[in-house]
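> Quick one: sequence plus predicted model below, questions after.
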Amino acid sequence: LAWQGRGRESESVLGAVDTEALSEEELMAWALPRAANQFWMLSEPERATVFLQTVRSRVDTPSSRITLDALSGTFAMNAGNVRRAVGIADEVLAHDDAPDMAVAWAASSAALSSARMGRLDAVGPLVTRALESEYPGLLRFTVGLAEITALLMNTQTDAAYESARCFTDFAESAQPGRAIGEVLMAHVLLAKGESAAAAELLGPAAKTLDRTGYSWGPLALSYLTTALAMQGQIAASAMALSRAQSRHGTKSALFAPELGIARAWRLFTIGDWPAAIAAARGAARMAARGGQFAIAVRCWHESARLGDRRAADGMASIAGEVPCAYTDIAQAHARALTAGDAAGLAEAAQRLAAAGFAGAAADAARQADDATANRRRGNQTG
């Protein structure tokens, strides 16, 4: 019932169970789906967290407590507390006898949290450990997003797309796995500057995921807004943004920066450049405050693409947290924009294009042309 989006019915069924007569194994079999249902399907994350703590006080075996802790770490990640998610995962994974389900939750949440924090070297081993567990299920897509995020930060765009395609193909036609896989593919397509292809995938995927309570739903709508706005589709992007904002909440707080970037591109499309830049800056600062430094770098670069001449300063304050190829190129772009350096912008455009970020490359090239034109006007005035 829960995975069909029928969270209230699921809660009614589970709430009618007399837990006093249950063994610990039965209690766990009842508690885990109920907590997940409360967090995702009912959008009641605080209630789900308290519920997990209550159940933890009733169990005695280490394996049960480790499993409950692992799920609480997954909740922390989705709520945007990536530092806490990694801390919990480290404790869970330190137990050699941790149950496979606990390993799957802990390793997948640590992988994605680490990727978004900019701890890129940690991602690969965590991805491997999560996929080797007996219960990856839909968690494999969390792992997929972690792997893709790390690949994009290392400017391996083709490898990122291939990874997304493999995760999507694994789901075949089974939903909601197929839709989540298409969100992964669209994420890479957006990075590559292929907004039309991304929107084509995201439209149906967002509708499918809207019927579930997964945090993938708001993320899909945020990406869809961005993809439509990049194509200048004013009405459609406004509708998608409205849906994204209404679906977003604590359960999808991890992806709040993506919603901010969607808002920025929507504002840019309607010609409100100051508000667009303010929205992008807000997304970058939000990501940095939450420890999502890799995402903050991406957000500051989006701000530079929109014409923010102060993006270089924002990026410089966090670049040391994310030493990678993407950070280097993004900083070069932002610095050249700040300086009005036409040659520097042209070089950044070439580097971005070579790395597979065609959309950002086109923006940098346009800015290079603008800088050249501004210099000529200045020379004529002088």
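Here it is on my side, so go on. Numbering: from 1, shown residues only.

> use CA for all of it now, contacts and neighbours both
Will do.

> and residue 80, helix, strand or coil?
Following DSSP: H, G, I helix; E, B strand; the rest coil, the label given to residue 80 is coil.

> Next up, the contacts around the most centrally placed residue in the chain.
Computing the C-alpha centroid of the chain and ranking residues by Cα atoms, centre = their mean puts residue 255 first, at 4.9 Å. Applying Cα atoms under 8 Å, 6 or more residues apart in numbering to residue 255 gives the contacts 80, 219.

> Can you give me the separation between it and residue 286?
10 Å (Cα to Cα, to the nearest Å).

> Check residue 3 too.
31 Å.

> more neighbours, these two?
residue 286 (19 against 16; other Cα atoms under 10 Å).

> host element of residue 218?
Assigned by DSSP states H and E, residue 218 falls within helix 216-230.

> no no, residue 136
Using DSSP H and E, residue 136 sits within no helix or strand.

> shouldn't it be in contact with residue 127?
No - Residue 136 is not in contact with residue 127 according to Cα atoms under 8 Å; the separation is 10.5 Å.

> Now do the contacts for the residue nearest to residue 344 when sequence neighbours are not counted.
Nearest residue to residue 344 in three dimensions, chain neighbours excluded: residue 336, at 5.2 Å (Cα to Cα, 6 or more residues apart in numbering). Contact analysis of residue 336 by Cα under 8 Å, 6+ apart lists 342, 344, 345.

> and what of residue 289?
Shown in contact with residue 289 (Cα under 8 Å, 6+ apart): no residues.

> what about the residue nearest to residue 342 when sequence neighbours are not counted, is that helix, strand or coil?
Using Cα to Cα, 6+ apart and skipping residues adjacent in sequence, the residue nearest residue 342 is residue 368, 4.4 Å away. With three-state DSSP as the basis, residue 368 sits in helix.

> wouldn't residue 368 be in contact with residue 347 here?
No - if you go by Cα under 8 Å, residue 368 and residue 347 don't touch, sitting 9.0 Å apart.

> Which one's more surrounded, the two?
Set side by side, residue 368 and residue 347 show more neighbours around residue 368, with 24 against 20, by other Cα under 10 Å.

> check contacts around the more buried one.
341, 342, 343, 344, 345, 346.

> Got another one to weigh against that:
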Amino acid sequence: MPSDATAAAEALRAGDMTQAEQLAREAVECGGDLACRLVLAQALAWQGRGRDAEAVLADVDVGTSSEADVMAVALPRAANRFWMLNEPERATAYLSSIRNRVVEPAARATIDALSATFAMNAGNPLRALEIAAGVLAAPEAPDVAVAWAASTSTLCSARTGSLDQVEAFAERAVAAEHPGLLRYTIGLGQLTTQIMACRLDDAEQTVARLAGLAQQAPGRAIADVLSAYVLMAAGDDDAAAHLLGTAAPTLDRTGYSWGPLSWSLLATALARCGDLTEAAKTLSRAERRHGTKSALFAPELGLARAWRLAAGNDHHGAVAAARQAAKMAERSGQAAVAVRAWYDAVRLGDPRAARPLDRLATDVQCRYAALAAECAHAAAGGDAGALAEATSRFAALGMAG
């Protein structure tokens, strides 16, 4: 690979998409090979320029190519279709057709790793974990497959409530050679785990580390979403809204599932701040952007609806929407997310959240679940003093109560 292309690949791994694009384009214009074109396509795709990336990849004829070249083109093309072109079903079918074409175990493991990532984003984290486990158990799986599978397992384990497995998956993902933006998937899994443990100091350190690595868009915007996620857990919705107000429009210009998530979080933060008009506008944007590729975050969208209704003094509707979000999380296997959703229902005035929180707390064994169940029992008993005492335990840990 020419020096420009090598430098472009290094910039890509570091998450500097602008530099990666510039160097890769120079290499292609100087007659660079397939590797140069692939770096250019990925740099374009990760900036949200899916059509430009597809044009670069469409110029590559893999009809008589080696299996290695088929894989080299197929993987970024499938990812680009899933996220940037918003064609998840077409991307999944395309990836399946490529898997039927290749025979090398390493190639199949890599395809399976990307399939696991697709399953996660499409809202099936349990299936994603199952596919990823096969990849991580395969000795022939290359580093990129391990990175995808382990980062997917990190976030899925956190959201499904297998909190004790998160750090091991995160360490394996970080140890693998992986594209720069996967660090934010890993980070969200770690942050979810730290929040469920009510360890906000650790969460703030994780956010600071990720922010320090994010010098360019879209990494900078994703890091701001993660910062806002922690701020909201601490009850600082105003500061979170400030960050998300810039991050959400930036990510909206890309195809990442971070975009719909950022709009949902922003709608929630604005509603909690009492800005009903902006919350309603933002919620509408979140609903329009949400789809299969961001189905993992459907519970967050449901909670945004609940808080928007509460801001409009529709308390009955707010409780109903929070319950629906919690049940949605449970149906998709996201037990840890369900715990937080049921506790939001308690905060919104639900007197009947104790039973589901008791049930979930037996599987999601963490401080947050235990405190949420305690608050729910106090609310169910109608004892304002007991509820104030229970919620003060969250406040003592720096958490929104």
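Ah, there it is. Source: prediction; values computed, not measured.

> For the two chains, what TM-score is obtained?
After superposition, the two chains reach a TM-score (TM-score structural alignment, normalised by the length of the first structure) of 0.92; 358 aligned residues with a Cα RMSD of 1.1 Å.

> What does residue 135 of the second structure correspond to in the first structure?
Taking TM-score structural alignment, residue 135 of the second structure has residue 92 as its aligned residue in the first structure.

> now that match: how far from residue 354 of the first structure?
Counting by Cα to Cα, the gap from residue 92 of the first structure to residue 354 of the first structure is 41 Å.

> of those two, who's got more company?
residue 92 (26 against 12).

> The more buried one and residue 117 of the first structure, how far apart?
In terms of Cα to Cα, residue 92 of the first structure sits 19 Å off from residue 117 of the first structure.

> Pull the contacting residues for the aligned residue in the first structure for residue 182 of the second structure.
Residue pairing (TM-score structural alignment): residue 182 of the second structure is matched to residue 139 of the first structure. By Cα under 8 Å, 6+ apart, the contact set of residue 139 of the first structure is 104, 105, 108.

> Also residue 292 of the first structure?
82, 113, 116, 117, 118.

> from those residues, which ones fall inside helices?
82, 113, 116, 117 (DSSP state H).

> what's the equivalent of the first one over in the second structure in contact with, if anything?
Right, residue 82 of the first structure. In the second structure, the residue paired with residue 82 of the first structure is residue 125, using TM-score structural alignment. If you count contacts by Cα under 8 Å, 6+ apart, residue 125 of the second structure has them with 119, 156, 160, 296, 332, 333, 334.

> out of the residues you listed, who has the most neighbours?
Busiest of the contacts of residue 125 of the second structure [other Cα under 10 Å] is residue 156, holding 31 neighbours.

> Skip the chain neighbours and tell me the closest residue to that one.
Residue 156 of the second structure sits nearest to residue 125 (Cα to Cα, 6+ apart), 5.3 Å away.

> picking up where we left off before, which one of the contacts of residue 125 of the second structure is nearest residue 198 of the second structure?
residue 160 (17.1 Å; Cα to Cα).

> Contact partners for the aligned residue in the first structure for that closest one?
By TM-score structural alignment, residue 160 of the second structure lines up with residue 117 in the first structure. Contacts for residue 117 of the first structure (Cα under 8 Å, 6+ apart) come out as 82, 291, 292, 293, 294, 295, 322.

> Look at the alignment partner in the second structure of the last one and say how many residues are nearby.
Structural alignment places residue 322 of the first structure opposite residue 364 in the second structure (criterion: TM-score structural alignment). Applying the criterion other Cα under 10 Å, we find 25 residues in the vicinity of residue 364 of the second structure.

> Disregarding residues adjacent in the polypeptide, which is nearest to residue 364 of the second structure?
residue 161 (5.0 Å).

> Please report how far the one you found lies from residue 344 of the second structure.
The value you get for residue 161 of the second structure to residue 344 of the second structure, if Cα to Cα is used, is 17 Å.

> For the two, work out which one has more neighbours and name it.
The neighbour comparison of residue 161 of the second structure against residue 344 (other Cα under 10 Å) goes to residue 161, with 27 against 24.

> doesn't residue 335 make contact with that one?
Yes - between residue 161 of the second structure and residue 335 there is a contact at 5.4 Å, judged by Cα under 8 Å.

> picking up where we left off before, list the contacts of the match of residue 322 of the first structure.
Here residue 364 of the second structure is in contact with 161, 162, 163, 335, 336 (Cα under 8 Å, 6+ apart).

> Considering these, which possesses the most neighbours?
residue 336 leads the contacts of residue 364 of the second structure on contacts (other Cα under 10 Å) with 29 neighbours.

> give the contact list for that residue.
158, 159, 160, 161, 196, 364.

> hmm, 6 Å instead?
For residue 336 of the second structure, the contact set (Cα atoms under 6 Å, 6 or more residues apart in numbering) comprises 159, 160, 161.

> nearest to residue 355 of the second structure, of those?
Residue 355 of the second structure lies nearest to residue 161 out of the contacts of residue 336 of the second structure, by Cα to Cα, at 17.7 Å.

> wouldn't that closest one be in contact with residue 338 here?
No - if you go by Cα atoms under 6 Å, residue 161 of the second structure and residue 338 don't touch, sitting 9.4 Å apart.

> and the alignment partner in the second structure of residue 291 of the first structure, helix, strand or coil?
Mapped onto the second structure by TM-score structural alignment, residue 291 of the first structure lines up with residue 333. Here residue 333 of the second structure is recorded as coil under three-state DSSP.

> Then residue 323 of the first structure?
Assignment for residue 323 of the first structure (three-state DSSP): coil.

> With adjacent residues omitted, what lies nearest to it?
With Cα to Cα, 6+ apart, the residue lying closest to residue 323 of the first structure is residue 118, at 7.9 Å.

> Next, the contact list for the one you found, please.
Per Cα under 6 Å, 6+ apart, neighbours of residue 118 of the first structure: 293, 294, 322.

> Ok, residue 245 of the first structure next?
Residue 245 of the first structure neighbours (Cα under 6 Å, 6+ apart): none.

> Helices of the stretch 51-200 of the second structure, start to end?
Here the stretch 51-200 of the second structure has its helices, by DSSP state H, counting those that start in this stretch, at 67-79, 88-101, 105-121, 125-136, 143-160, 166-175, 182-196, 200-213.
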